[in-house]
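In: sequence unknown, structure follows:
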């Protein structure tokens, strides 16, 4: 169980109205208590027990490819630096289309201008048009349709040239 799953579980328990939830598996024990702490109550503790990782011998070919992959990552980051990243201004659900029966707002390779609608983000049953603040060409769409997005999460890469 990773930290995002734990955070989601905490939010779910808080919304459910339950006062206490305990979860125990082979590798983790979690107790979540909601409500304010009084003088008689005790704080919530999260205790994670380390999992034993099986030792796997990596083939020699994989060991040779690892440095090449490590070198490729900075090259990709350097390539992305020349692009402008359009980020989410709000938390919500990302949609590429105005409605299910309509075409998507933008595609990779499409030229956009300032003020063009790139997507819609639904937050609390309100659909917010996300407009471009730059002109250029869409290089990459970083979020899948109907996916949840966080504030300041990258959505699009735009080549301004």
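Out: Happy to help now that I have it. All of these numbers come straight from a predicted model, not from anything done at the bench.
In: contacts, neighbours, all on C-alpha from now
Out: OK.
In: wait, isn't residue 143 in contact with residue 153?
Out: No. Contact criterion CA atoms under 8 Å: residue 143 and residue 153 do not qualify, at 9.2 Å.
In: can you give me the strands for the protein?
Out: Per DSSP state E, the chain carries strands over the ranges 20-24, 28-33, 46-48, 84-87, 92-95, 111-112, 117-123, 126-131, 136-141, 147-149, 154-159.
In: off-centre distance for the longest one?
Out: Computed by CA atoms, centre = their mean, to the nearest Å, the chain-centroid distance of strand 117-123 equals 16 Å.
In: number of nearby residues for residue 136?
Out: 19 (other CA atoms under 10 Å).
In: one more structure, for comparison:
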């Protein structure tokens, strides 16, 4: 199968209501999947410069809805299509407070505004305060305190104000 044939298959799948197509030939296998419903996603920006090679510039990206992937909740969920996801802008360790004896930055039900620190991510011995870029109310915390996080991993669900 050549590149032109793959492009044609993608066009056909995009125009149809087929969710997924897999083709196998001898030593070749291709799977084409349709995009699912989308929710708005916002990356939180670190408040200090981060010197990590893997870091990419924060940007808003639409992703497939991940309602089933989220752990059981701390609060009743609002409409999933209305929620904004705050994602990790880097790889590191997620902390919900500045130190063990300090209060949490945010909890379920906390009101946030742009510039408010929502967590800290430690990367290579640098503690980066992650600030919100949206206004709203924290509906769900998706990561356990002191857990490792990946770039682009959802951290919080926010009901926009």
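Out: Perfect, thanks for sending it. Computed from a predicted model, the values in this text were never measured in an experiment.
In: could you dump the strands of the first structure to JSON lines with distance to residue 71 of the first structure?
Out: Converted to JSON lines, the strands of the first structure look like this (distance: least, CA to CA, whole Å):
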{"stretch": "strand 20-24", "distance to residue 71 of the first structure": "41"}
{"stretch": "strand 28-33", "distance to residue 71 of the first structure": "36"}
{"stretch": "strand 46-48", "distance to residue 71 of the first structure": "34"}
{"stretch": "strand 84-87", "distance to residue 71 of the first structure": "23"}
{"stretch": "strand 92-95", "distance to residue 71 of the first structure": "33"}
{"stretch": "strand 111-112", "distance to residue 71 of the first structure": "31"}
{"stretch": "strand 117-123", "distance to residue 71 of the first structure": "33"}
{"stretch": "strand 126-131", "distance to residue 71 of the first structure": "35"}
{"stretch": "strand 136-141", "distance to residue 71 of the first structure": "22"}
{"stretch": "strand 147-149", "distance to residue 71 of the first structure": "30"}
{"stretch": "strand 154-159", "distance to residue 71 of the first structure": "22"}
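In: I'd like to know which of the ones you listed is closest to residue 68 of the first structure.
Out: strand 136-141 (23.7 Å; CA to CA).
In: what residues does the closest one touch?
Out: Residues from elsewhere that reach strand 136-141 of the first structure (CA atoms under 8 Å, 6 or more residues apart in numbering): 106-113, 155-161.
In: are any of those residues buried, and which?
Out: 106, 107, 111, 112, 155, 156, 157, 158, 159, 160 (16 or more other CA atoms under 10 Å).
In: show me which of the residues you listed is closest to residue 70 of the first structure.
Out: Nearest to residue 70 of the first structure among those, with distances taken as CA to CA, is residue 157, at 22.4 Å.
In: can I assume the closest one is in contact with residue 83?
Out: Yes. With contact defined as CA under 8 Å, residue 157 of the first structure reaches residue 83; the gap is 5.9 Å.
In: got the buried residues for the helix ranked longest in the first structure?
Out: Looking across the first structure with DSSP state H, the single longest helix is helix 60-81. Residues of helix 60-81 of the first structure classed as buried under the neighbour-count rule (16+ other CA under 10 Å) are residue 80.
In: now the angle from that helix to strand 136-141?
Out: 150 degrees (axes from the mean of the first three to the mean of the last three CA atoms, to 10 degrees).
In: what sits up against helix 60-81 of the first structure?
Out: In contact with helix 60-81 of the first structure (CA under 8 Å, 6+ apart) are residues residue 157.
In: mind running it again at 10 Å?
Out: 139, 140, 157, 158, 159 (CA atoms under 10 Å, 6 or more residues apart in numbering).
In: tell me the angle it makes with strand 154-159.
Out: Going by the same axes, to 10 degrees, helix 60-81 of the first structure makes 70 degrees with strand 154-159.
In: and residue 137 of the first structure, how close does it get to residue 155 of the first structure?
Out: 14 Å (CA to CA, to the nearest Å).
In: one more: residue 131 of the first structure?
Out: 12 Å.
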